[in-house]
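**Q** Return a 3D structure for these sequence lines:
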Amino acid sequence: MRRFARLLDRLLVTPSRNGKLALLADYFRTAPDPDRGYGLAALAGTLTLKSVKPALIRELVAERMDPILFQWSYDYVGDLAETVSLVWEPQGELYDVHLGETVEAMNALGRTEVRGFVRATLDRLDTSARFAFIKLVTGGLRIGISGRLARQALADAFARPVDEIEGVWHGVSPPYRDLFAWLEGRSPTLEFASPAVFRSPMLATPVGEGDLEKLDPADFAAEWKWDGIRIQLVRAGATCRLYSRSGDDISAAFPEVIADDTFEGVIDGELLVGGTSRGNAATRTFSDLQQRLNRKTVNRRLIDEYPAFIRAYDLLDEAGEDRRTLPFAQRRMRLEEAVHRLPHDRFDLSPLVPFSSWEELDRLRSVPPEPVIEGVMIKRRDSVYQAGRAKGPWFKWKRDPYNVDAVLLYAQRGHGKRSGYYSDFTFGLWRDGEAGQELVPVGKAYFGFTDAELEVLDRFVRENTIERFGPVRSVRAEAGFGFVVELAFEGIARSARHRSGVALRFPRIARLRPDKLPADADRLEVLEAMLPVSAE
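**A** As a prediction, the model looks like this:
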């Protein structure tokens, strides 16, 4: 556990991607089995572990120290695992325990045995290992490591192409003994648990200034960029899986999409929500799709109310034949034939956008025909399908973001390296209330600012907190005093779940506006005027 804890400690204070990759690669090369396999699973989000509720951790701490003193400590530190690891007074001698043994022991516990096991484990571990253990068992391991980054580190550690790792990832399972044996050359082959494996996606680079000037529009095809989530549908024999762009298996949340058995191969596309369960003629907003995401199971009502379908972009495999080396134009023709044979209520084809000049395409992407379109994708007709984000074959040209000036209303501490800062913010706009002008929350943002700007925001929250609601702080926000930021977002939709009646897509802080008073911030009517006609 100490080795895994040291890894977490160093990852938390290492900001650079390359630095994190080096730390992970060293751990995967040097840690023993099965510890490194369980560590990989924890970092990549594939670990199945009997979870412990934070309330149990708090109850155990209350056995050792005054609850009020602990609450003050927790309020100051801002992170449960860090607070408990610091204040816990162990009883007995400290010694190390293996990560693999801990995970396997946890999963073998009966319901009544968990409390005693957690207490005893905390008593054996030092401060750093206690932090790692609590993060692990409470499911709070948020340290800026994605599954994709963990797989890239595996590729770096054993000098393998990341595509090769991606190609086998969903055919193996924790603690990955067979995977490491194969990577180290101790085993020539891998036995797959599932033949329906994920392929690394091809990504597009944003259009920058001057990128298109020297390119011939005739060499490129354009498609609309839809506001859903990028997916891969993979069917091999009787097995069908639906994967997100990062390679997460989301099949359980969309059983109707994977139900068809007339196609075998791999389709790259966008997962969207249609208008009714009888067809997908009206493409709905991302907020509708969110009703289906991150669910382990769905009921008939959800499927009928938010029917999902795939808008196909590309064909990567056809009946076991890899099509990625074919030019895009040829893959497109094969894709059209494949989609034509599929059920039209669950599959359709992403339409091409005719254009003859970059100026014409610029006009089209600025005023798309549907509100759920974010812009256009531009693809070389002769491009092969290659993993990663190579500049040149594919571009994405998004609509200009929306912007409003909003007022800071609430703040909450962040996680990981931000646990000591107020970095999750809620902002509001003005509207007419029963008692006059009032600020109503319109969105949350926790990125878009620099470290220096975070210091400014954090200081304002600490100096101007007026109320506390658990971990949330309400800050002073009046017409003549408060903090204004320029809030940027990609889209907007009606939402009955929000007090303001609207939901923002990808809100972020574009810049701080210390030059403005809250009285100068925008009104809710400004947002409502941005709503697409179909949302009215």
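**Q** contacts, neighbours, all on C-alpha from now
**A** Will do.
**Q** Any buried residues in stretch 145-162, and which?
**A** 145, 147-158, 162 (16 or more other CA atoms under 10 Å).
**Q** and what of stretch 47-65?
**A** In stretch 47-65, counting by 16+ other CA under 10 Å, buried: Leu47, Leu49, Lys50, Val52, Pro54, Ile57, Leu60, Val61, Ala62.
**Q** can I get these in a markdown table with secondary structure and distance to Lys135?
**A** Output for the buried residues of stretch 47-65, formatted as a markdown table (DSSP: H, G, I helix; E, B strand; the rest coil; distance: CA to CA, whole Å):
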| residue | secondary structure | distance to Lys135 |
| --- | --- | --- |
| Leu47 | coil | 13 |
| Leu49 | coil | 12 |
| Lys50 | coil | 13 |
| Val52 | coil | 10 |
| Pro54 | helix | 10 |
| Ile57 | helix | 11 |
| Leu60 | helix | 15 |
| Val61 | helix | 15 |
| Ala62 | helix | 19 |
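**Q** tell me how far stretch 516-530 is from the chain's mean position?
**A** Here stretch 516-530 is found 29 Å from its chain centre; the criterion is CA atoms, centre = their mean, to the nearest Å.
**Q** run this one through as well so I can compare:
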Amino acid sequence: MRDFAHLLERLAFTPQRSGKLQILVDYFARAPDPARGYALAALTGDLDLRKVTPSLLRALVAERVDAELFRLSYEFVGDLAETIALIWPGQQDGDLPLPDVVAELRETAKADLPGVIAARLDALGPSSRYAYLKLATGGLRVGVSGRLARLALAEFGDIEVTEVEEIWHGLTPPFEPLFAWATGGPKPESAALAPFRPVMLSTATDLDALRALDPDDFAAEWKWDGIRVQAVSDGGVQRLYSRTGEDISTAFPDVLEALPDAAALDGELLIRRGDAVAPFGDLQKRLGRKQVSAKMRASHPAALRAYDLLVADGEDLRGAPFTTRRAALEALVARHAHPRLDLSPLLAFDSWEALADLRADPPDQVIEGVMLKRKSSPYQAGRIKGPWFKWKRDPMLIDAVLLYAQRGHGKRSGYYSDFTFGVWDGEALVPVGKAYFGFTDAELKDLDRFVRSHTTDRFGPVRAVEPIKVVEVAFEGLNRSTRHKSGVAMRFPRISRIRDDKPASEADTLASLRALLPK
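**A** Next up is the predicted model:
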């Protein structure tokens, strides 16, 4: 457990991606099986443990620590697991192998978990306590994505990460066949039908950059405001993956039913009622669900808008040019003819200026911009500059007033970095969103100083601030919401500018924000 705790500490305090990669490669080289496999599974989110809830941990610490002391400590630290690890009484520094911890958390009955966890916290030192709690709750927060962890494994074994990702869903922790392959053994055969194939990604562009390219070399289509998915049907097994390879099949059985056999399609997951595409907020109501009721399927019917074909009739088409894949996709969709599967149409344009006019006035407000794909390009995994581009619409902007602030996590735990902002509704400010990025490190420090010097009230880890600081908020879309008092929910809000030149009285109104809602 100490070695795993040391790994998490180093990852959390190493900001550079290359540094994190090297730390993981070194760990895989020195850690034995099955410990390194369980560590990899924890980092990729594939370690299926009995989740320990925050309420359980709060109840445990309440039995050992003064409530006011814990409240003040948690407000300062900003992370529940870290606070408990530091404040838990006792100075033991015991150790327990990581595989034994995993087995214990998996097998312990729910009623026995509090006693088991308390005993482990008594026996471990602060660093190991922190790692133990992060493992138990599943919230590592060390700046390592699942793909980055798999990339580190690939570097450790000098193998292609795309090969790792194509067999990943057929393997289970602690991944001993995978590590055997990385150390010179045979490549594991994928045990999963309908495997995930790493997706091809685009790079951002603008009109000035496009002018250096020949428009005749590219096909264009709308960029829909859903989520990128890969839909695979293989031997009677259907799976739906997010673009990072997460299996989201259980939330969308209506899409699985629409898939042609022996095919892998790339496309956009949408909520579609007839020909109308619903706002992203409707799709969010189905994301992350283990099961979907018949009522939800009827009120929020999902569909796949296909725009590329990776496999057809069992044949891998990824090496073929886009025009060949597109022709095969059009034929497949026409032949299959399912109401939950349609084709993303290509746009007719003869110049970049003509495409700019289309982009500026799309036929539907849920369209985010246009996608450009070089006609000769094969389907290549990863973000390769040149073949595919995304040309997004300019973001929506409002001026809002800071209302509340909360401490961040990880390297931001010492700063107030999560900001709730509001706009005017008559004489009152109404919260309309929350942002925790978009600003520079220097701006973060300025905002943190503002919060500390203008606090008017405290609610646990949250501070209310004097409503005088105006910020420009950029966001990608706006949806109606019954969960928020304002009646609206922003998509991807971020603080794009601090408006110290503007008084709070001149911030935007709720009426002007609602005017941006899709008709």
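**Q** Please state their TM-score.
**A** Comparison of the two superposed chains (TM-score structural alignment, normalised by the length of structure 2) gives a TM-score of 0.97, and 519 aligned residues with a CA RMSD of 1.5 Å.
**Q** still on that earlier bit, with distance to Pro175 of structure 1 added, can I get the buried residues of stretch 47-65 of structure 1 in JSON lines?
**A** Shown next, in JSON lines, are the buried residues of stretch 47-65 of structure 1 (distance: CA to CA, whole Å):
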{"residue": "Leu47", "distance to Pro175 of structure 1": "9"}
{"residue": "Leu49", "distance to Pro175 of structure 1": "12"}
{"residue": "Lys50", "distance to Pro175 of structure 1": "15"}
{"residue": "Val52", "distance to Pro175 of structure 1": "21"}
{"residue": "Pro54", "distance to Pro175 of structure 1": "26"}
{"residue": "Ile57", "distance to Pro175 of structure 1": "26"}
{"residue": "Leu60", "distance to Pro175 of structure 1": "30"}
{"residue": "Val61", "distance to Pro175 of structure 1": "31"}
{"residue": "Ala62", "distance to Pro175 of structure 1": "34"}
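**Q** Between the residues you listed, which sits nearest Pro518 of structure 1?
**A** Of all those, Pro54 has the smallest distance to Pro518 of structure 1: 37.6 Å, by CA to CA.
**Q** if you skip the residues just before and after it, what's nearest to that closest one?
**A** Thr138 (6.3 Å; CA to CA, 6 or more residues apart in numbering).
**Q** Could you pull out the helices in the stretch 201-350 of structure 2 for me?
**A** Remark: helices assigned in the stretch 201-350 of structure 2 by DSSP state H, counting those that start in this stretch are 207-210, 253-256, 280-284, 294-299, 322-336.
**Q** What helices and strands are in contact with the first one?
**A** In this structure, helix 207-210 of structure 2 makes packing contacts with helix 352-360, judged by 3 or more CA pairs under 8 Å, 6 or more residues apart in numbering; DSSP states H and E.
**Q** quick revisit: need the buried residues of stretch 145-162 of structure 1 in a markdown table (columns: secondary structure and distance to Gly428 of structure 1).
**A** Converted to a markdown table, the buried residues of stretch 145-162 of structure 1 look like this (three-state DSSP; distance: CA to CA, whole Å):
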| residue | secondary structure | distance to Gly428 of structure 1 |
| --- | --- | --- |
| Ile145 | coil | 31 |
| Gly147 | helix | 34 |
| Arg148 | helix | 35 |
| Leu149 | helix | 35 |
| Ala150 | helix | 37 |
| Arg151 | helix | 39 |
| Gln152 | helix | 40 |
| Ala153 | helix | 41 |
| Leu154 | helix | 43 |
| Ala155 | helix | 45 |
| Asp156 | helix | 45 |
| Ala157 | helix | 47 |
| Phe158 | coil | 49 |
| Val162 | helix | 43 |
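**Q** Quickly check the residues you listed for the two that are furthest apart.
**A** Pairwise over the buried residues of stretch 145-162 of structure 1, using CA to CA, the maximum falls at Ile145 and Phe158, 18.9 Å.
**Q** against structure 1, where does the helix or strand containing Val370 of structure 2 fall?
**A** For Val370 of structure 2, the host element (DSSP states H and E) is strand 367-374. The alignment of strand 367-374 of structure 2 onto structure 1 (TM-score structural alignment) covers residues 373-380.
**Q** likewise stretch 209-224 of structure 2?
**A** With TM-score structural alignment applied, stretch 209-224 of structure 2 matches the range 211-226 in structure 1.
**Q** Give me the helices and strands touching the host helix or strand of Gly167 of structure 1, please.
**A** Per DSSP H and E: Gly167 of structure 1 is located in helix 162-169. Secondary-structure packing of helix 162-169 of structure 1 (3+ CA pairs under 8 Å, 6+ apart): helix 147-157.
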